[in-house]
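>>> No sequence on hand, only this structure:
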């Protein structure tokens, strides 16, 4: 009997992974959302960046997950086997230290106007010898 826990799931409660923090300082307009894309910072800030030795294990695990490339907050949560809310707290801590960057995903493009495409094709056909 697993008590509702996924097989192989973490035995560490999420609030311990975040150092007891349940909210971020970025919960307003600039807060991280599920589709926000996280990546390692090019160069950590000189004023507030912490050495890797000073970071708790969960923060280091997130940095390690980002070594392979950018991940959304949801993907990082899946890699770390933590709730999205816990990963948001970890990511905001790393953002404040200048160790990661976050951006909103690129929005989907508008579908092309079929009439415009037809006129372009007709114009190209008219130029053919």
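Received the coordinates, thanks. Quick caveat: nothing in here was measured; it's all calculated off a predicted structure. Numbering: from 1, shown residues only.
>>> Could you use CA atoms for every contact and neighbour count after this?
Will do.
>>> How many residues are close by residue 114?
When neighbours are counted by other CA atoms under 10 Å, residue 114 registers 9.
>>> How about residue 23?
For residue 23, using other CA under 10 Å, the count is 13.
>>> for it, helix, strand, or coil?
coil (DSSP: H, G, I helix; E, B strand; the rest coil).
>>> Contacts only, for it.
residue 89 (CA atoms under 8 Å, 6 or more residues apart in numbering).
>>> Same check on residue 61?
residue 80.
>>> again, only using 10 Å
Contacts for residue 61 (CA atoms under 10 Å, 6 or more residues apart in numbering) come out as 55, 67, 76, 79-80, 90.
>>> try this one next to it:
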């Protein structure tokens, strides 16, 4: 962008398209007050009443609600789909959690899954009945 474009208030680059800085989307925030950890594999699920979200939300918030209304999405998937940095998506999802439009679920950790040998013993015990 050359100096004349900046003076005219033109906030886009012909090759890159519109430019909105990530800190503008999050209002300068880099963290969220969401009580859950919002790591890459945190799954975002819309609440049933999120069908008609507050239209004063930012377009990015509405995009997240829309994407998650068709199928739950991880933070990483949302970042890829929206072409936004992970940190920005975390803050935006945190806003939606605070407004109770989405909730976060955690995938089951492999260490918490039952041991395969226990499952086989249960199946064999059931067969023996």
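Thanks, I have the structure now. All values reported here derive from a predicted model rather than from experimental measurement.
>>> Got a TM-score for the two of them?
The TM-score (TM-score structural alignment, normalised by the length of the first structure) is 0.68; 110 aligned residues with a CA RMSD of 3.2 Å.
>>> before we move on, back to that, of the contacts of residue 61 of the first structure - the most surrounded one?
residue 76 (25 neighbours).
>>> doesn't residue 58 make contact with it?
No. Shown here, residue 76 of the first structure and residue 58 do not form a contact pair, counting by CA atoms under 10 Å, at 11.5 Å.
>>> shared neighbours, those two?
82, 87.
>>> what do we get in the first structure for residue 87 of the second structure?
Using TM-score structural alignment, the partner of residue 87 of the second structure in the first structure is residue 85.
>>> Its match: which element?
helix 84-96 (DSSP states H and E).
>>> average offset between the helix or strand that that helix is followed by and the second structure?
Moving toward the C-terminus from helix 84-96 of the first structure, the next helix or strand (DSSP H and E) is strand 100-103. With mean CA distance after the TM-score superposition for the first structure, strand 100-103 of the first structure departs from the second structure by a mean of 0.8 Å once superposed.
>>> against the second structure, where does strand 100-103 of the first structure fall?
Under TM-score structural alignment, strand 100-103 of the first structure corresponds to residues 102-105 of the second structure.
>>> now swap in stretch 52-71 of the first structure and tell me
Stretch 52-71 of the first structure corresponds to residues 54-73 in the second structure, going by TM-score structural alignment.
>>> I'm done for today, thanks for sticking with me.
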